[in-house]
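Participant: need a 3D model of the sequence below.
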Amino acid sequence: MSSKVVIVGGGVIGSSIAYFLRAGDPTISVTVIERDPSYARSSSALSAASIRQQFSTPLSIQMSLYGIEFLRDIGERLEVEGHRPSIDLHEGGYLFLATQAGEATLRENHALQASLGADIALLSPDELAQKFPWLNVDDIVAGAYGLSGEGWFDGYGLVQALRKKAQSLGARYVAADVTGLERDGRKVTHVVTSDGERYACDTLVNAAGAWARRISELMGVDIPVYARRRSIFNVSSPAQLKNSPLLIDPTGVYFRPEGKTYITGTSPDEDNDPDDLPLDEVDHELFDDVIWPTLAHRVSGFEALRVENCWSGYYEYNVFDHNAIIGYHPDVENCVFANGYSGHGLQQGPATGRGVSELIVNGRYTTLDLSSLGWERILENRPIVEKNVV
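Facilitator: Got it, this is the predicted structure:
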């Protein structure tokens, strides 16, 4: 008898899991329940869609090293009936800048990244000024720049490519909202949707993104993941920034090229970052008070900016330690969680899909060991400290 896996959430995490499950074992029945097949409000489609290895923990670096390998080969991996998808991957690099206060951390992170094979260069102020003559380095003591393996891409295109490939391999996608879970002891036996349908499952996967908490509550699990709104601004400027990377200012403000324009944003202060703010609103005050002044200081050409477009999306924000929660929960033995990526879901989606499929099929990880991201650290209050939170 084939195993039945029901995945709640068809964004990049859920669709990656569906793809790897069906590609690895076509006898497994996979049903993906996605409330919004247009992905109009999904984090996967609304994010700044980028990938980096510049993290401060080995596992996050390794997950993104696999992520870039997957994205580079996406045309071949996700080909369907002769059509090879493209996600316009541009390896323009990340550039993390540090003032004197952040220099030691930047150098420590760089040493770890390099030891794991990430292609990151540590640059002095003079080297930064030579490579990026438009950059103000007066208050900068060092920068870490991704020579390869880092950049940006079409996030919506990635989701669609994973979904179509999973469907071509036999995964079933259902457009519905999950309203209930039926349990027998410590197992979930059926997933109930708003149209009254019941889907039997041997394994349930919570990949509901910003709505992960609502699904967790249906099974009596308190997950520290909340929907945190992030506003993104597309701006035009007369500035000509040759070879512009995705730049992370020491303040946390970022920008990157988007064709002839630029995408920019930042996270609000923690004391002004409530849950579940409406996505149809944009934090213009944050742009006027924080983002624009920072951009103008770092790049003189950005003193003249025009907002061409803006939107908001959700981070599925893990308030415990900003890292993903991946694995089984001890109270619900047949439910795998894949939640709380805190802005890293697109780049960690391929490694998650591969790992979760291994966990379901083999009962353990067989390639990259993701067990340190499991529930044990949450329940035992052992946070993973990530120093490069963007």
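
Participant: alpha carbons only for contacts and neighbour counts from here, please
Facilitator: Will do.

Participant: contact partners for the residue nearest to the spatial centre of the chain?
Facilitator: Residue closest to the mean C-alpha point of the chain, counted by Cα atoms, centre = their mean, is Gly345 at 2.0 Å. Listed by Cα atoms under 8 Å, 6 or more residues apart in numbering, the contact set of Gly345 reads Val12, Ile13, Ser44.

Participant: what about 10 Å?
Facilitator: Shown in contact with Gly345 (Cα atoms under 10 Å, 6 or more residues apart in numbering): 11-13, 43-44, 47, 49-51, 209, 315-316, 323-324, 338-339, 351-352.

Participant: in strands only, show me these.
Facilitator: In strands, defined here by DSSP state E, the members of the contacts of Gly345 are Ser50, Ile51, Tyr315, Glu316, Ala338, Asn339.

Participant: pick out the most distant pair among those residues.
Facilitator: Spatially, the most separated pair among the ones in strands among the contacts of Gly345 is Ser50 and Ala338, at 19.4 Å (Cα to Cα).

Participant: neighbour count: these two, which is higher?
Facilitator: Ala338 (27 against 23; other Cα atoms under 10 Å).

Participant: correct me, but the more buried one touches Ser371?
Facilitator: No. Because the distance of 12.0 Å does not satisfy Cα atoms under 10 Å, Ala338 is recorded as not touching Ser371.

Participant: identify the contacts common to the two.
Facilitator: Residues touching both Ala338 and Ser371 (Cα under 10 Å, 6+ apart): Ile325, Ile326, Gly327, Tyr328.

Participant: and this one, please, so the two structures can be compared:
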Amino acid sequence: MSNQSPSKQSYDVIIIGGAIMGASTAWFLSDNKDFDGSVLVVERDMTYENCSTTHTNSCMRQQFSTELNVRISQFAADFVKNIRSYMGGDDRVPELGIRSFGYMYFADNEGFADVLRESQKVQLAAGAATQLMTPDEIKTAYPFYNVDDIVLGSINLVDEGYWDGAAVNDWWRRQSRERGAEWIQNEIVAMTRNAAGNRVESVTLASGEVIACGQVVNASGPRAARTTQMAGIDVPVEPRKRYSWIFKAEQPLDQDLPLTIDPSGVHVRENGGGTYQCGGHSDYDPAVDFDDYAMDHSMWENHVWPILATRIPQFEAIKVQSEWGGHYAMNTFDHNAIMGPHTELSNFIFLNGFSGHGLQQSPAMGRGTAEWLTYGEYRALDLTPFNYERIPENRPIIEKAII
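Facilitator: Predicted coordinates for the structure are as follows:
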């Protein structure tokens, strides 16, 4: 597809990036009766072939160590399960659910077991249903696991598992368009500040147009730092490569496999029909080029498969059906979302750095960003702790449940 030109020379809100975060923000703006401005979403590749949203595991969990992250996922679960109602009762919108096979965290030492215990207290206080399990309890409930080295497990079987992120994303895009948001395939290549230097005045498209803007939202995923640099500012977000495999087991498990987080960092989950999806990354985890999606084929044989076969002996005989490399938009400061306005450029709004849990956070984060754009504050859920200002003030959010 070639670049498309916008229909106007000025917009109240320009969203840079039309994947899950940009789509969520555009939809929640369109759904807010108090917002009556114009919206332009600029997406560099409408096929979404290489974006993080396309390469996701498409799962959600309540098992975070901070209350705010738990509540963000709780809203995601409510939104997915009630999507047609949220979307005005539109009978074209599919009824969706969550395949709640849960996340199973394994601790192979008392230090991490204590983290799971403390996190469970936070989760239970927020209304989650997290259960701690001894090795014997794990073996009784899930006999296929090898738990010889495990001291504690943690699982939640309520609103934790697979959901159809692609369907939600598609309907956010579709309805926001129908309600007046303009979407174009193009790329922003430059930004211009106003004379005072405290606002972004306009953006320049790859096709040459210069478009005036009221507010700019950086929803450009792993390319977040490239986007901010056009405005002369920085954000600590970089692409980190993550590998995924779909495999078929010669002897499939006779019950659903939770999304299992092995102490090694390898994770694997139910995929359906005797197939499973697993993911991992190398111990050496540098930033990579924005367009580097090459597979490390040695990782499967040398690292991932041996771990799977040890943890689940039935996975000794498996066959890879597909594999791909994707990117995390890694916030190297504290692995949490970066939101809200820049401290100097008041109309430059961040929506970046989700570090692998962006899909499940997209309903709450899009809603919150739409509130900020409309009211200058968050209303439904106070997301202020994620605002950009914590970075120059060196106030990291410590989230211990990062995969």
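
Participant: can you pull the buried residues of the longest helix along structure 2?
Facilitator: Across structure 2, the longest stretch assigned as helix under DSSP state H is helix 358-375. Neighbour counts over helix 358-375 of structure 2 (16 or more other Cα atoms under 10 Å) mark 358-374 as buried.

Participant: same check on stretch 11-29 of structure 2?
Facilitator: Across stretch 11-29 of structure 2, burial judged by 16+ other Cα under 10 Å covers 11, 13-29.

Participant: and for stretch 238-254 of structure 2?
Facilitator: Using 16+ other Cα under 10 Å as the test for burial, stretch 238-254 of structure 2 gives 238-249, 252-253.

Participant: same check, this time on stretch 197-209 of structure 2
Facilitator: Neighbour-count burial for stretch 197-209 of structure 2, counted by 16+ other Cα under 10 Å, picks out Arg199, Val200, Glu201, Ser202, Val203, Thr204, Leu205, Ala206.

Participant: so can I have a markdown table of those showing distance to Gly88 of structure 2 and secondary structure?
Facilitator: Putting the buried residues of stretch 197-209 of structure 2 into a markdown table (distance: Cα to Cα, whole Å; DSSP: H, G, I helix; E, B strand; the rest coil) gives the following:
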| residue | distance to Gly88 of structure 2 | secondary structure |
| --- | --- | --- |
| Arg199 | 35 | coil |
| Val200 | 34 | strand |
| Glu201 | 35 | strand |
| Ser202 | 34 | strand |
| Val203 | 34 | strand |
| Thr204 | 35 | strand |
| Leu205 | 34 | strand |
| Ala206 | 36 | coil |
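
Participant: can you tell me which two in those residues are farthest apart?
Facilitator: Arg199 and Ala206 (21.2 Å).

Participant: list the contacts for the alignment partner in structure 1 of Trp172 of structure 2?
Facilitator: By TM-score structural alignment, Trp172 of structure 2 lines up with Leu162 in structure 1. Contacts for Leu162 of structure 1 (Cα under 10 Å, 6+ apart) come out as 10-20, 74, 77-79, 85, 168, 350.

Participant: 8 Å instead?
Facilitator: Taking Cα under 8 Å, 6+ apart as the test, what Leu162 of structure 1 contacts is Val12, Ser15, Ser16, Tyr19, Leu78.

Participant: what is the burial count for the aligned partner of Ala107 of structure 2 in structure 1?
Facilitator: Under the alignment (TM-score structural alignment), Ala107 of structure 2 maps onto Ala98 of structure 1. Per other Cα under 10 Å, the neighbour tally for Ala98 of structure 1 reads 24.

Participant: what's the answer for Asn394 of structure 2, then?
Facilitator: Asn394 of structure 2: 10 surrounding residues under other Cα under 10 Å.

Participant: map it across to structure 1 for me.
Facilitator: Matched to structure 1 by TM-score structural alignment, Asn394 of structure 2 sits across from Asn381.

Participant: so its match sits in a strand?
Facilitator: No. Counting by DSSP: H, G, I helix; E, B strand; the rest coil, Asn381 of structure 1 falls outside a strand, being coil.

Participant: how close does it get to Trp375 of structure 1?
Facilitator: Distance of Asn381 of structure 1 to Trp375 of structure 1, given as Cα to Cα, to the nearest Å: 10 Å.

Participant: helix or strand: which one has Ser216 of structure 1?
Facilitator: Using DSSP states H and E, Ser216 of structure 1 falls within helix 212-218.

Participant: superpose on structure 2 and give me the mean offset of that helix.
Facilitator: With both structures laid over each other, helix 212-218 of structure 1 and its partner residues in structure 2 are 0.6 Å apart on average (mean Cα distance after the TM-score superposition for structure 1).
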